[in-house]
Structure formats: C-alpha cells, structure tokens
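Trainee: got a structure for you, letters missing:
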C-alpha cells in the first residue's frame, strides 16, 4: 500500500483526539463535582476508556489505528511500519491528544470552575500514582504496556494497510483489552500505557486557563512516557514468540 503521509497524519490525529475526548471525558464525568456521573467509580473509568479506544480505532483505520507511541514503537521494531510513518504517527498522536483534552475542558468548563481540588482537575488530564515511587511506578507502566502491545501484535491489529483486520470486531477486541488492563493493572498508576495520552493532556492542562488548577506535576510526567515506550519496545522485540510453531 502506498501511504499518503498527510492522510496518515490526519488519521492518527482524528483517532487520538477521539480517544482523548471520550477517555478524558469519562474521567471528568466521574471525578469532577456536580456531574451526572460523579463518583461513578474506577470500573466506569475502565469501560469508558475501553469504549474510547473502540471509537478511536474505528475512525483511524487508514493509519492502522495506532493511537499510541508505544504501539507505534512495537510496529516499528517488527517492521510493520517504516521510520517516516513512525515519526508522522508520533507527531499526530501528540497533537490529537492535546486537541482531545482541550475539548474535554470545553465540555466540562463549568464543572472545572466548580471543582475545588486542583489534583482532581489534573487527574482528568493525566495520570498519577496511588503510591508515589518512581521505580515501581515505572515498572507498572512497563508491564501494563507490554501486555497492551504484545496482545495487539498477537491478533494483528494496527498493521499498516490492513487497519483492524476484523473491522468493528477487531476494534472491540482492542477495547476489551484496554478494559482488562485497567481492571487488572490500572490501580498503582492509573495505567497511562500511552505516552501521548498522558503528555498531550498534561501540556493542555499547563496552557489552558483552568480556574485554580495548580501544578501540572512535571516531576512525575516522565514515567508515563518512558515506561510505555519501554514496554512497547519489549513487546516488539518479543513479537517473534507469537509465530512459534
């Protein structure tokens, strides 16, 4: 397949913006004061993020619905995408994540104004650990992202030129995988498992005029970037195990 890098960029941007709009939106609905979904619980967040992935995958099949630099790293290592496609995807994912986060802010503007806790506001945009321990938080993100990328490589989702092989069913498989990771491994760090998902909205938090927002916690910000990239790379290296036999 000949790839139009402009369309490739747009595909990844739209998909990642959709991912962050719906994923960030469910966190806002559960966390912010006076919303209809306030205190809906972590399981609602898990399912909301899973469905956000489903929607993002459906609208970005031209580029293989990567939506995540960790997935892109895994695909690059396995040779499923080339260097040009990799760098275009990374740029699009970061821009799309910022756009999605801004849209969440606009949708919940009055609730951000009413929310008294700066940490809760930041939590809508980016992840943070339940117990802060840089080394162990990093390990959690590596493990969770390895699971994500290794399983995605296992059923072939995100291959350039094929998109999601089973259409909506393939997108559903990715969505359920994300729900499972959140339910199983999301407790310690909030399971960023995606550098763009965390960094893009954190940038948006820093630049948006959010009333009483407080710090963007840049001291933690490297963990949900570096951990997923390592996890994705390990998955890409381990991918030949998927074809044994």
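Mentor: Okay, I see it. The model shown is predicted, which means the values in this text are computed figures rather than measured ones.
Trainee: C-alpha from now on. contacts and neighbour counts both.
Mentor: Noted.
Trainee: Distance check, residue 219 against residue 89.
Mentor: 26 Å (CA to CA, to the nearest Å).
Trainee: now residue 8
Mentor: 7 Å.
Trainee: swap in residue 46?
Mentor: Distance from residue 46 to residue 89, by CA to CA: 25 Å.
Trainee: Then residue 156?
Mentor: For residue 156, the distance to residue 89 equals 18 Å [CA to CA].
Trainee: Residue 106 too?
Mentor: 26 Å.
Trainee: go on, residue 136?
Mentor: 29 Å.
Trainee: Which one of these two is surrounded by more residues?
Mentor: When residue 136 and residue 89 are compared for neighbours, residue 89 comes out ahead with 26 against 15, by other CA atoms under 10 Å.
Trainee: contacting residues around that one?
Mentor: Going by CA atoms under 8 Å, 6 or more residues apart in numbering, residue 89 touches 8, 9, 12, 66, 67, 69, 72.
Trainee: Which of these are buried, as a PyMOL select command?
Mentor: Command for PyMOL that selects the buried part of the contacts of residue 89, burial taken from 16 or more other CA atoms under 10 Å:
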select buried, resi 8+9+12+66+67+69+72
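Trainee: which of the contacts of residue 89 lies closest to residue 56?
Mentor: residue 67 (7.5 Å; CA to CA).
Trainee: Please verify my assumption that the closest one contacts residue 14.
Mentor: No. Using CA atoms under 8 Å, residue 67 is not in contact with residue 14, being 9.2 Å away.
Trainee: what residues do these two have in common as contacts?
Mentor: residue 56.
Trainee: With adjacent residues omitted, what lies nearest to residue 33?
Mentor: residue 115 (5.4 Å; CA to CA, 6 or more residues apart in numbering).
Trainee: Could you give the number of residues near the one you found?
Mentor: Using other CA under 10 Å: residue 115 sits among 18 other residues.
Trainee: tell me the contacts of it?
Mentor: 32, 33, 121.
Trainee: So which elements touch the helix or strand where the last one lies?
Mentor: Right, residue 121. Applying DSSP states H and E as the criterion places residue 121 in helix 118-125. Applying 3 or more CA pairs under 8 Å, 6 or more residues apart in numbering; DSSP states H and E, one finds that helix 118-125 contacts helix 5-31, helix 195-207.
Trainee: between the next helix or strand after the longest one and helix 5-31, how many degrees?
Mentor: The one in question is helix 5-31. Counting by DSSP H and E, the next helix or strand C-terminal to helix 5-31 is helix 42-58. Relative orientation of helix 42-58 versus helix 5-31 (axes from the mean of the first three to the mean of the last three CA atoms, to 10 degrees): 160 degrees.
Trainee: try this one side by side with the last:
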C-alpha cells in the first residue's frame, strides 16, 4: 500500500522538475549564445516562468497538492493547512526535482555553454541574482514577492474556480509577480527553485561557468521562507 505522503512527495518531485526544466529553460534560451531565442528579453522570461509553473502544477496535481515550493509548504504548515509530518519529505522532493530539472537544462543546451563566455549569464540560467546587490533590500524583495504568492494561493482556495483551471490562475500570479516585483532580484520566491539549480551549477561540468555566488545564495532561501510564513499568517488572521 502506498504511503500517501510519499505519493504526494513524488508529485512534488515531478512538478518541481517540470517547473525548473521549463523555467530555467526559457532563461537559457534567452541568455545563451546562438540560441534561436537569444535576446528575447524579460517579457519572454516572465511569461515563460508563468507557463512553467502552470504546467508544473498540472503535472503534479493528480498526485498531491502541488506546492512545488518549500515556502508554500512551510507557510501552509504554520497555519495548519498542511501536516508538519509532510514538510521534510516535500522539501527533499522539491529540492531533488529542482536539481534534476536544472541538470536537464544543462543537457538540453549542452553545445551553447561553450559558445557563451558571460559567467553571470550562465549562472543566471540556473539561479537568481540581484540587479543591485544590497542584502537587506534584496531580502525584502524576496520576502514581499513570496508573501504575495502565498497569500494569493490561499485566497484562490476560497474562490470559485471551474474544475481544473486553478493552475492557470497560479501561472497568471507568477507572471504578475515577475513583471511587477521580479526586476530587483529575479524573483526566486521559492527556495528549491534557486538552491537546487545553484547546486547543479556548482557540481556540473558546465563549460565557461564561474562561481555559484554562495554569498548571495542564502537570500533566495531565507527571504521566501519568511515571506511564505508572513503571507500565510496574514491570510489566516483576516
């Protein structure tokens, strides 16, 4: 007999893999040399990430709640919307899915890394970075973006949705956050989405890569966790 939490965790692995494969994939297409999408810009990235999240949710929702984000899982657990016993399995699955998704992006664009000599662009394909490096401002950006995300996800649970359309609403939400709040830090708003691919960047033999910017790497982990808790608690007290 299947353990329901482990079945749901499998969904988290699959969904986060799809999310990162398609999300980091659009960044790679825009950023890497000799890609047919090179130079398509922020609009392509924001829309691509919104679609990536939508499809990630669809790919996981038949197995579980499709959080695909430790900040969502922790925020929901804090207000009693998710059991604490499932938090660790979910986060492990999300991290593994993000790592594998990033590794697949590396393979998909394999010839293009050698053609690309901008180390920041290569890292940016995997992980986020600030437009202006100012830790407190960067932390606030990630906290605010994730608070909006989690608050809205909880609000969606109270709305009237035609069956099967909720993931499209989530994708619209991610796109809106990207357009409106994402220009400061690249809007990780998801610890797994940043840390898993950053680890992949660190360990994979990617041509022309530089450092993985671990001095910044704590911000897209800590900020989203704080924001997820803040968004969930604000929703719970309204």
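Mentor: In hand now; what should we look at? What you are looking at is a predicted structure, and each value in this text was computed from that prediction instead of being measured.
Trainee: where does the TM-score land?
Mentor: After superposition, the two chains reach a TM-score (TM-score structural alignment, normalised by the length of the second structure) of 0.95; 235 aligned residues with a CA RMSD of 1.6 Å.
Trainee: what's the closest of the contacts of residue 89 of the first structure to residue 78 of the first structure?
Mentor: residue 72 (9.9 Å).
Trainee: check contacts around the closest one.
Mentor: Residue 72 of the first structure touches 66, 81, 86, 89, 90, 232, counting by CA under 8 Å, 6+ apart.
Trainee: Need the counterpart of the last one in the second structure.
Mentor: By TM-score structural alignment, residue 232 of the first structure lines up with residue 228 in the second structure.
Trainee: if we can go back for a sec, can you say which two of the contacts of residue 89 of the first structure are spatially most distant?
Mentor: The farthest-apart pair in the contacts of residue 89 of the first structure, when distances are taken by CA to CA, is 8 and 69, at 14.4 Å.
Trainee: The residue nearest the centre of the second structure: what's it in contact with?
Mentor: Centroid check for the second structure by CA atoms, centre = their mean gives residue 193 as the closest residue, at 3.5 Å. Applying CA under 8 Å, 6+ apart to residue 193 of the second structure gives the contacts 16, 20, 69, 95, 98, 127.
Trainee: Mind putting the residues you listed into JSON lines with distance to residue 55 of the second structure and neighbour count?
Mentor: Below are the contacts of residue 193 of the second structure laid out as JSON lines (distance: CA to CA, whole Å; neighbours: other CA atoms under 10 Å):
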{"residue": "16", "distance to residue 55 of the second structure": "10", "neighbour count": "34"}
{"residue": "20", "distance to residue 55 of the second structure": "11", "neighbour count": "31"}
{"residue": "69", "distance to residue 55 of the second structure": "14", "neighbour count": "26"}
{"residue": "95", "distance to residue 55 of the second structure": "18", "neighbour count": "26"}
{"residue": "98", "distance to residue 55 of the second structure": "14", "neighbour count": "36"}
{"residue": "127", "distance to residue 55 of the second structure": "20", "neighbour count": "28"}
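Trainee: can you redo the residues you listed as TSV with distance to residue 175 of the second structure?
Mentor: Output for the contacts of residue 193 of the second structure, formatted as TSV (distance: CA to CA, whole Å):
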residue	distance to residue 175 of the second structure
16	17
20	15
69	16
95	22
98	19
127	18
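Trainee: returning to what we had before: and the helix holding residue 121 of the first structure, which residues are buried?
Mentor: Result for helix 118-125 of the first structure [16+ other CA under 10 Å]: buried residues 118, 120, 121, 122, 123, 124, 125.
Trainee: following that helix, which helix or strand comes up?
Mentor: Taking DSSP H and E, what comes next after helix 118-125 of the first structure is helix 134-155.
Trainee: Could you list every helix and strand in contact with that following helix?
Mentor: Short answer (3+ CA pairs under 8 Å, 6+ apart): helix 134-155 of the first structure packs on helix 69-78, helix 168-185, helix 223-238.
Trainee: got a markdown table for these, with distance to residue 206 of the first structure too?
Mentor: A markdown table is the format used below for those (distance: least, CA to CA, whole Å):
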| stretch | distance to residue 206 of the first structure |
| --- | --- |
| helix 69-78 | 21 |
| helix 168-185 | 26 |
| helix 223-238 | 17 |
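Trainee: OK, contacts around residue 117 of the second structure?
Mentor: residue 208.
Trainee: what's the matching residue for it over in the first structure?
Mentor: So residue 117 of the second structure corresponds to residue 116, using TM-score structural alignment.
Trainee: Relative to residue 11 of the first structure, how far out is that match?
Mentor: On the measure of CA to CA, residue 116 of the first structure and residue 11 of the first structure end up 37 Å apart.
Trainee: tell me how far stretch 40-56 of the first structure is from the chain's mean position?
Mentor: 11 Å (CA atoms, centre = their mean, to the nearest Å).
Trainee: So for it, what gets flagged as buried?
Mentor: 42, 44-56.
Trainee: Ok, stretch 90-109 of the second structure next?
Mentor: So stretch 90-109 of the second structure, judged by 16+ other CA under 10 Å, has buried residues 90-106.
Trainee: Then stretch 148-160 of the second structure?
Mentor: Buried, per 16+ other CA under 10 Å, within stretch 148-160 of the second structure: 148, 149, 150, 151, 152, 153, 154.
Trainee: Quick one: residues contacting the last one.
Mentor: Applying CA under 8 Å, 6+ apart to residue 154 of the second structure gives the contacts 232, 235.
Trainee: Throw the helices and strands packed on helix 118-125 of the first structure into TSV and include distance to residue 236 of the first structure, thanks.
Mentor: Converted to TSV, those look like this (distance: least, CA to CA, whole Å):
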stretch	distance to residue 236 of the first structure
helix 5-31	20
helix 195-207	16
